[in-house]
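Participant: Mind folding the following:
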Amino acid sequence: MSKQELPVIASTTGCCATTVTSALEPEAAAALAATFKALGDPVRLRLLSLIAAAGGEEVCVCELTPAFDLSQPTISHHLKVLREAGLLTSERRGTWVYYRVVPEALQRLSDVLTPTGLTAAATA
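Facilitator: Take a look at the predicted model:
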């Protein structure tokens, strides 16, 4: 998703004149909503947080399971949802699977949540 100039729409309908910007196309909004939906579960959010805390290094599922009061297959299911949402990559080695965060996916989420004015101020 590239940064672009957003059209400003002046509206005088309703109680007052407002300035509205259109930030996302419908297709982009649908894709991002699916990613945010994957993070809507507390277990998945914690899993992503634990893997992200590894600082770009990979984390074995065997290291993640003890942090939860859940079975390994349940943890693996949650990791699969995160992987399918594009937030994680994985690599199987023998019986273990190693996970790593996809930094670009986290950046896309961050970009959509960052107010335009703050982004512009940060780069000035």
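Participant: For the rest of this, base every contact and every neighbour count on C-alpha atoms.
Facilitator: OK.
Participant: who touches stretch 57-76?
Facilitator: Contacts to stretch 57-76, defined as C-alpha atoms under 8 Å, 6 or more residues apart in numbering, come from residues 47, 50-51, 96-101.
Participant: Buried ones among those?
Facilitator: Among the contacts of stretch 57-76, those buried by neighbour count (16 or more other C-alpha atoms under 10 Å) are 47, 50-51, 98-101.
Participant: Which member of those is positioned nearest residue 88?
Facilitator: residue 101 (4.6 Å; C-alpha to C-alpha).
Participant: got a list of what that closest one touches?
Facilitator: So residue 101 contacts 48, 51-52, 56, 58, 87-89 (C-alpha under 8 Å, 6+ apart).
Participant: Just the ones of these in strands?
Facilitator: Counting by DSSP state E, the part of the contacts of residue 101 found in strands is 88-89.
Participant: To check against the first, give me the structure of this:
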Amino acid sequence: MTPLTFFKALADDTRMRSLLLIQAESELCVCELMAALDEIQPKVSRHLAQLRKLGLLVDRRQGQWVFYSINPQLPSWANEILQTLAKDEAELIGGNLTNLGQMGDRPERVKHCC
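Facilitator: The predicted structure follows:
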């Protein structure tokens, strides 16, 4: 992971919001991000695939669902930037977190997910 690829990933609004939402929630699946971002599945999936390919995200499969989380192998500087963004720009994803919260609690979301 180079700083250039990291910042290019953050340059897209959907990718940046996805990263910050995943960081805030520890892990999310595509359907949760669709609800939070109010975006269609192909767009969300495409951006998640890019983030995974760049090494920013890792995925975990559970049955038919794929859950994404921040790659624990990220360089410390990248983690610090994400943490600073999340702290200093919390209002950036506030509406997205509200949308996510309207899905209900996590066990209910997982039952109806994807």
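Participant: Just the TM-score for the two chains, thanks.
Facilitator: Laid over one another, the chains give 0.60 as their TM-score (TM-score structural alignment, normalised by the length of structure 2), with 81 aligned residues with a C-alpha RMSD of 2.2 Å.
Participant: hang on, the earlier thing: between the contacts of stretch 57-76 of structure 1, which is closest to residue 28 of structure 1?
Facilitator: Closest to residue 28 of structure 1, out of all of those and judged by C-alpha to C-alpha, is residue 101, at 20.8 Å.
Participant: what's the counterpart of that closest one in structure 2?
Facilitator: When structure 2 is aligned by TM-score structural alignment, residue 101 of structure 1 is paired with residue 70.
Participant: How much space separates that match from residue 27 of structure 2?
Facilitator: As judged by C-alpha to C-alpha, to the nearest Å, residue 70 of structure 2 and residue 27 of structure 2 stand 8 Å apart.
Participant: Count the residues that sit near the counterpart of residue 40 of structure 2 in structure 1.
Facilitator: Taking TM-score structural alignment, the alignment pairs residue 40 of structure 2 with residue 71 from structure 1. When neighbours are defined as other C-alpha atoms under 10 Å, residue 71 of structure 1 has 10 of them.
Participant: for residue 54 of structure 2, same thing?
Facilitator: Neighbour number of residue 54 of structure 2 under other C-alpha under 10 Å is 14.
Participant: separation between the match of residue 101 of structure 1 and residue 78 of structure 2?
Facilitator: Distance from residue 70 of structure 2 to residue 78 of structure 2, by C-alpha to C-alpha: 11 Å.
Participant: Residue 60 of structure 1 versus residue 72 of structure 1, what's the distance?
Facilitator: If you go by C-alpha to C-alpha, the gap between residue 72 of structure 1 and residue 60 of structure 1 works out to 12 Å.
Participant: Run through the strands of structure 1 in chain order.
Facilitator: Going by DSSP E, structure 1 shows strands at 8-11, 18-21, 59-60, 88-93, 96-101.
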